[in-house]
Structure formats: structure tokens, C-alpha cells
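# prediction below, plus the sequence it came from.
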Amino acid sequence: MGKHARLTGKRAAATSGSGGAVRTRPLPIRSTVLLRRPVDIWHKPALSAVVALGIPEFTLLALGRMDLVLYTSAGAMCALYAHGLPYTARARTLMWVVLGMVASLGAALTAASLTTSVPLLVLLASLVAAVHKMVCDATRVGPPGNLIFTFISASAFFVPQRLGQVPFHMALALGAGGLAWLVCMAPALVRPRGPERIATARALEAAAGLLRSGPAAADGPGGPDRARHATAAAVNAAWQTLFQVPGRTPAAAAARAGLERLLVRAESALAAPEADTAEAERYAAWARDLRRGRPLPEITLTGAQAGELAGITAEHADHEQAAGAVPRGPAPGRPRGLPAVLGRLAPGSPLLPIGARVAAGCALAGWASMAVGVGHPYWAVVTAASIYQANTTLSWQRALQRTLGNLLGLLLFTALLPVIHTGHLAMILLALTFQFCAEASITRNYWLGSVWVTPMALLLTEFARQLPARTLVTDRWIDTVVGAAVGLACCVLVTNRRAADRIEIALDQVAAAEAAALRLLDGYGGPGNEDVRDGDGVPDDGARRIGWARDRLAASLMELREAVEVSAGEWWQRAVPEERVALAEQRGHRTLARLVRRLSAPAPAA
């Protein structure tokens, strides 16, 4: 591993990721229920879901067919996805989300029509839930991830069904999914470049925070601070977004180029030697202008930065001519699309133990719920599926949040029963209100969102057939407790032993990316001249190569940080090689700063 060679002796035994000491980790409680600031675009999925759900529900109310709400809701719930993507990528992603939802619904309804064996249906629902988890993680579809797919399909497994009804019910879901697609794409008529402007604004805001804190003070014995990591992550996310924006017309290409120039300036904060309040305020002002739809400012770039953007423009043209816009990768030749997804699911993938957890936990939770007398234990399956996160600590937090939120949601549902029993119109209005409140609060903390999700989910199942209130509430409470307890037990017992291996792989990737970057820097600057701030002497092709090296190193550092966080959250795991990780991150971020500095001149006043 070159610079990051293994430690030896007792220290290696304590820290090595390949056979060192095993350590346990206490599970947090207080931090699990703390509220955070809401995500800046929470209102977009909230309003989209309300419209996509409301139109079919009011239509079914007028037709007197409220028994079909579950099927239209399957497609309408797709409106919760892809709101952070530019509209071209959003259209493509939502299409796959809708098709995946309809396919899952069709599998569940077909199984329900062919067998009435509850234990078998629980097993099938659990296997489908595991597939949802692995595919959503592999595709990185984003919030709300696998949960909506699993909720709809698990419910459908226990809906009485005839085989001849399945095509019609799938058609309803597909139609509602098409409506959800239109609702999510409608804002493009008003702000066609909104998503990429917001992504760039986030990068500028993160860079402003880094400049206020002083980037040079970020490197210490403990490695880079949160501000530096947050800035690198925000900049990388913005590049990923911009590279999915097509520039088929001169106006579109010019708008994208303007955002890229802003992003290059934001990225230069990673190379700033000290705090710069004036520059930070300038970045913050640009971010506000982006969010408010104001014209883009004129930005001055160095010759090397301009060369890099010329290379990016050429890369855009190559990809759009070949197969449409694709996410920006850290280097040419990196697998994308379906090959990348299949690679993340290949044998040895860390997603496979998570899939095994979901399948085992959901099945045992459903069967345990049956054993205590619940006739349709789909809620236990959904609860178990919902708590599985990247590691045991996060799963523990989600289990606690889910249990607390469901209990409070059941109390809210019980208090509103007199209103619910007034008729379907009141039920629709309450369901839409609950959906909006869930999206408004779930990014603050999952338990708070669950308070609203629980009564909404109960209402969706009540449209087809009403159960006695006491039975409904009791069954859901039993399912919640059993699902959370059994699911968490499986999570603790089935530990992800590959999480520590992922750190070793990530360390190798960081070392390789750093070595390649240093060779490139030496080639263009010469020994002892790598840290000059004026990049004008770098040729255009060299600027493009430096940009690729920067992307590769940034992506490798983020993969390392994610791998460490996942492994650190496993309660029973080989010890994280903390010293090696800290050293790799420190050197990696310093090399990253040198790459950025090679492309950056001192920022001129705007």
C-alpha cells in the first residue's frame, strides 16, 4: 500500500482491519430523538405527493370505488422520488421507479391470488423487501429509498385477489404512476434549471462555511474537519448533478457553463490557505441569487480553470452524442449505469449481508406477529424492513424512532377516529394532510415523520375494508413492537463482517488516487513547484487530466469516509484502523487541495 503501509506489532493488532481486535460499540439513545434542520427542498416532494395522491383519490370518490385506493396510491407514491435530480435525469429515474413499483405490486398481487397461506406470503414479502433494499442501495435512488416499495408490496401480499383482477389493478398503478411523473416534471415549465441551481448553491454555501472556519486550520492530528469534508461532498454532488444536465441548445449550454464556473470557484475554497470572510460572503450572496432565480454573476477564472471547463464541455459533448448525459465519474472508463449497479450487487458486495438481514428479519418478524395472533402481519414486515440501515447503530436508532413514532401515530389515529368515521371525504382530506406533514417533518427526525406516516398508512388500508378500531390499533401496535424487536435482533446477530474489508479496499483506492495525482502534479509543476497558486501554465489537456485526478481522489476520500462510518456503527466488528484512516484522509485532502490550487489563481473581486 505504499505510504499507507500496515502498522506492526501491538498497534496493528488493535487497529488492523484484517484480523485485529474485535470491539463492541454502545448504542446511542439521546441523539436518536434530537431534531435537525429540515432539508431545504422538503416542500417539493410534499406538494407533489399531495397532488399525485389527491387527483386519483377524489376521482375514485366520485366513482364510488374507494376500494381501489391502494392500487392508485402505489403509482402516486412515486412522486416522492428524484426531486434532487435535474429534469432530464429525473424523467429517466422516475420512469424506472414507476416500473419498479408496478412490477413489485404485480408480483405481490399475483402471489395473493395464488395462495392464501399467510406464512408463505410473509416469506415472499420478506424476499421482495430484501430485493427492494439491495436494489435501492445499489442504484442510490435516494430518499425515501426502499421503504415506499416495501410498504405498498407488503400490503398487497395480504389483499384478497383473483388472478383475473391483477392486470387491471396494475394498470391503475401504472396510470397513477404516469400522473406522478407529470406532477414531478411540471416545475420544469416554471424553473427548468432549478435542481442544478440548488445543487450549485449548496456547494457555494458549504464553501462559504469552510472559508469562514479557515481551511488551513482544518488539518490536525485528527484529520480534516467536518467543514472540509462537507465542502468536498457538496462540490462533488453538484458536479454529479451538472453532468446530468444536457446542453442541446446554446442557451442551455450557456446556463450550464455559468453554473460550472461558479462551482469551480466554490471548489477553490478547498485550496484556500486561511479564512477569507469577504470571499465567504460573496459565495453566500451568489448562493442566494441562485436559489431566488436571479441572473448568474460574471466569474473570472484562471487559464487552467478555463482549460478544465473546456475539457468538461468536450466530455459533455462526447457523452451526449454517444448515449445521453451521464453522471460525472472520477475518471474516464469508470463503470456507469447498469454495469455499475450490477457491480455493486456482485458476490462479495457489502449489500449482500444487508439483504440477508432484511430477508431474515422481515420473515421472522412476520411469523412472530402471526404467533401472537395478528392475522395479516404485513405491518411487522414493513417495520422490520424500515429499520435496516447501513449498520447496527443506525438500525438501532431507526428501530427506536419507528417504535416511538408509530406509538404516537396510533394515538393520533385513535383521537381522530370520530372524524374518520364521518366518511370517505374526511378520510381523503386527513390522508393528504398526513402525507404533507410527514414530508415536512421526516427530514427533521424519522420518529417525527412516523407520527404522521402511521395514521396515513392505516387510512390507506381502511378505504377497502374497515376493521373495528380496537382491532386495528391493537394489531398495528403488536406488529410495530414485534417487527422492531425481531428485526433489530436479526440486525445484531447478522453483523456485516464485510464492512471492515470495505475500509481496506477504500484505503487502497485513496492511496492509488493520491499516487496518480502526485505523479500528475510532478509532471506539470516539477519537484518543489507543486504548490504554486497560478495554474495558467498548465495546458488545456493537462487541466482536464488534473480535473479527472481531482474527481477520482475526491470520490475515493468520500468512499473511505462512508466505509469508516458504516463499519464504526457495527456493534461487533473488527476495530477500525483509525490511525491509518486519519493519515490517509489528511494526506488525501492535502493532495486534493494541491490539485485545486493548480487550477486556481487567487480569487479576484467580483
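Perfect, thanks for sending it.

# every contact and neighbour count from this point should use C-alpha atoms.
Will do.

# show me what the helix or strand hosting residue 283 is in contact with.
Element membership of residue 283 [criterion: DSSP states H and E] is helix 277-291. Surrounding helix 277-291, the residues in contact under the criterion C-alpha atoms under 8 Å, 6 or more residues apart in numbering are 194, 197-198, 200-202, 204-205, 207-209, 211-212, 266, 295-297.

# check the secondary structure at the residue positioned nearest the centre of the chain for me.
When the chain is reduced to its mean C-alpha position, the nearest residue by C-alpha atoms, centre = their mean turns out to be residue 142, at 3.3 Å. Under the three-state scheme (DSSP: H, G, I helix; E, B strand; the rest coil), residue 142 adopts coil.

# neighbours of residue 489, how many?
As a burial measure, residue 489 scores 16 neighbours (other C-alpha atoms under 10 Å).

# same question for residue 306.
A count of neighbours around residue 306, defined by other C-alpha under 10 Å, yields 20.

# list the buried residues in the helix holding residue 283.
Buried positions in helix 277-291, judged by neighbour count with 16 or more other C-alpha atoms under 10 Å: 277, 279-281, 283-284, 286-291.

# ok now it, how far from the chain's centre?
The chain centroid and the centroid of helix 277-291 are separated by 26 Å, computed with C-alpha atoms, centre = their mean, to the nearest Å.

# okay, buried residues for the following helix or strand past that helix please.
The first helix or strand that comes after helix 277-291 along the chain, using DSSP H and E, is helix 303-322. Taking 16+ other C-alpha under 10 Å as the neighbour-count basis, helix 303-322 is seen to contain the buried residues 303-313, 315-317, 319-320.

# presented hereafter is structure B, for comparison with structure A:
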Amino acid sequence: MVVPLIVLVVIGRVDLAVYATFGGMTALFGRSEPYRLRARSVSVAAVGMLGSIAFGLVMAALGAPLALLTLGLMLLIVVGVLLISTMGLFPGTPLFFVFAYTVCAQVPTEPDQVLPRLLVGLAGAGFAWLVTMSGWLLRRAAPERSAPMFKQLPRQPRVNLVAYRDGRVWLSIAQMLVGVVVAGGLAILVGIGHPYWAVVSVVAVLPPPGARHSTSRAFHRIFGTAAGVVLTALILLPGPPIWVLILTIAIGQFGAEILVGRHYGAALLFITPLALTVSHLGSPAPVSVLLVDRVVETALGGAVALVIVVVTRAGLARAARRREALPG
């Protein structure tokens, strides 16, 4: 994450940092996978991230109205969940695709700027791919006796070409579609300045396909985001120089990658400063307004997602009791 951002600062194009950052989020995928499988996962993730950036750029260049942006978001969620479920990607949520689309669609963009900005995203994704796969070279070059020094790579992602037939996948899609429409609509009605944060919060809180519908997980994610906002305030309110913002993004990416598979609430302590700093670079706004909007919209999106989790869990429990009550 650091190298592309430093290059942009050196050439005086900090305005493009948001696209390099989203491309660099490719590195969040493929963790703990053998390199022959990781190459596939990271490549698919790069396609997903670049597709989301491109989709957002096109919407921005068209000056798409809210209705079209919403339809685009719903389409992205459907495609994102199906892509992740089919290719066995982890993290198993389209959160980062949604984040890239919503932010890129909000940054004013002229038609002739679409390709250069996408190429910056491509460069960020390409560099992230190389760094993510660099461990393969280290393992190949190391002598046999040093093998124990390398961590085990136990994750075995499986391609499931019939994931589109899985009811759990479509349940997850339905939850996210309902959640983003309700949360985004409420945020607009209330008049919050960054309604897409409510949408991102919904996707962050809702469980991926097949995961347990736990209210504790939802609270972990809500409180993790709120704590992340406080941490971001300590960083952004003093008005730090650009190198501090780059360092914040880099540390945020690192912490997210380390923790996202272990405790999503703790990972949000890093994801939130990463997200807010990227948003601030893409569309500079008064920091206090950005932070207040983030807290309010996190609470709004989290509440909507929590209601969906509770209702879904109750519905699944009723369905299970009915099946048990059937004779035979």
C-alpha cells in the first residue's frame, strides 16, 4: 500500500491516491493459502476490486442520479457475493467491492479521467499481487532445513461452480439488498452528508453466506467501527501532513489483513481509519463532519443490519422447528 502512495505524492498526484488504495486492497485476499491457490484467489480479487473501481468511475463520469447509483450498488452486491461464493474467497463478504464502488462513484470525474484513474487502480492491484505472491520466491530460495521458519498455509479455497444454486448465498444477497436500500434510504431522509457509509456499515455487519446469524457478531462490528472512529479522530483532527495519512492507510491495511480472519470487530479498529482516511483523500471534507457522519451512519446501518440478523435468525429457527415437527 505504501509504495504506490509514495509515488503519487512524489509526482504530485495525491488526488489519485484513492484509486491506488482500492487497487491495493487486493492484498487483503488469499491469506494463509498455498501459493498455487493464492495466485488464483488474489487474481480473482483483483478483478473484483478493479471491476468495482471501474463501475464507480463510470457512474461518476455519467453523473448518475441516485436511482441509478442504487441499482448499480444492488447489481454489484449480487455479482460480488456470487463471485466470492463461487471462487471461495476470504474475506467472504463483498464489503471491499462495495466500499470501492460507493467512494469512486462519489468522486467528481470527467469522462476523459476514467481510464487514467482506472490505470492507477490497476497499478495498485498489480503491485499488491506481486507483494502478496512474493513469499513464494522466498520459500523457493530458502534451503530445505529452513522450512520450519515459514508459517503453515492451511486454507484450501474450493471453487464451487454451482454456488448460485445455494439458498444460503441468495439469503445473504437478499439480506444485503434489503439492508442497503433501507439504510441508504433512511440516511438520505435524515439528511446525512455521507449516506454511503450507512450502506457500507450494513454490508460490514451482515454475515457472509453460511455464517451463523449472531447478534454478538453484529455488536462486535458496530462497537469496533465506533472505536475505529475515535481512533481516526485522534489521527485526522490535528490536520496531519500527507505522510501521516499514508502511514495510517498502510497500518490500517496491515491490521485489517492480520485480524479480518480472526475477529472482525477488532479488524474494524483498523479498517475504519483506513476507510475514513481514503475517503478523506478522495473527497476532502471537514474532518469533524466526516467523523460525526461516520458515527451516525454506522449506528444507523448497524441497527438496520442487526434487525435483519434478528429477524432472519428467528425465521430460520421457526423453519427448523417446522421441519422437526413433520412426521417421518
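Arrived safely. Since the structure is predicted, the reported quantities are computational estimates derived from the model, not experimental observations.

# so what does the residue nearest to the centre of structure 1 match up with in structure 2?
Matched by TM-score structural alignment, residue 142 of structure 1 corresponds to residue 90 in structure 2.

# and the gap between that match and residue 45 of structure 2?
9 Å (C-alpha to C-alpha, to the nearest Å).

# next: residue 171 of structure 2.
The spacing between residue 171 of structure 2 and residue 45 of structure 2, counted by C-alpha to C-alpha, is 22 Å.

# the two - which one has more neighbours?
Each of residue 171 of structure 2 and residue 45 had its neighbours counted (other C-alpha under 10 Å), and the higher figure belongs to residue 45 (29 against 15).

# my guess is the more buried one contacts residue 23. True?
No: counting by C-alpha atoms under 8 Å, residue 45 of structure 2 sits too far from residue 23 to count as a contact (9.6 Å).

# what about the strands in structure 2?
With DSSP state E, there are no strands along structure 2.

# how many neighbours does residue 240 of structure 1 have?
If you count neighbours by other C-alpha under 10 Å, residue 240 of structure 1 ends up with 19.

# what do you get for residue 68 of structure 2?
12.

# quick one, helices of structure 2?
2-10, 17-24, 35-62, 66-87, 95-106, 114-141, 167-190, 196-205, 215-236, 242-259, 264-282, 287-325 (DSSP state H).

# which one of those helices lies closest to residue 159 of structure 2?
For the helices of structure 2, the distance to residue 159 of structure 2 is smallest for helix 66-87, at 4.6 Å, taking C-alpha to C-alpha.

# now that closest one and helix 35-62, what's the angle there?
Between the axes of helix 66-87 of structure 2 and helix 35-62, defined by axes from the mean of the first three to the mean of the last three C-alpha atoms, to 10 degrees, the angle is 170 degrees.

# residue 236 is in contact with residue 200 of structure 1, correct?
No: taking C-alpha under 8 Å as the contact criterion, residue 200 of structure 1 and residue 236 are not neighbours in contact, 10.0 Å apart.

# which of those two has more neighbours?
In terms of neighbours (other C-alpha under 10 Å), residue 200 is the more surrounded of residue 200 of structure 1 and residue 236; the figures are 28 against 24.

# name the nearest residue to the more buried one, ignoring sequence neighbours.
Setting aside the residues directly before and after it, residue 200 of structure 1 is nearest to residue 238 in space (C-alpha to C-alpha, 6 or more residues apart in numbering), at 5.5 Å.

# residues in contact with the one you found?
Counting by C-alpha under 8 Å, 6+ apart, the residues that residue 238 of structure 1 touches are 196, 199-200, 202-203, 263.

# rerun that using 10 Å as the cut-off
Residue 238 of structure 1 is in contact with 195-204, 232, 259-260, 263, 328, counting by C-alpha atoms under 10 Å, 6 or more residues apart in numbering.

# and it, how far is that from residue 310 of structure 1?
18 Å.

# ok, residue 586 of structure 1 next?
Summarising the geometry, the distance separating residue 586 of structure 1 from residue 310 of structure 1, computed by C-alpha to C-alpha, is 30 Å.

# neighbours of the aligned residue in structure 2 for residue 113 of structure 1, how many?
Using TM-score structural alignment to pair residues, one finds that residue 113 of structure 1 aligns to residue 61 in structure 2. For residue 61 of structure 2, the neighbour count with other C-alpha under 10 Å is 18.

# same question for the one 4 residues further on.
Residue 65 of structure 2 is surrounded by 10 other residues when neighbours are defined as other C-alpha under 10 Å.

# check residue 28 of structure 2 too.
Residue 28 of structure 2 is surrounded by 20 other residues when neighbours are defined as other C-alpha under 10 Å.

# for it, list the residues it contacts.
Under the criterion of C-alpha under 10 Å, 6+ apart, the contact partners of residue 28 of structure 2 comprise 42, 45, 90-91, 96, 128, 132, 253-254, 256-258, 260.
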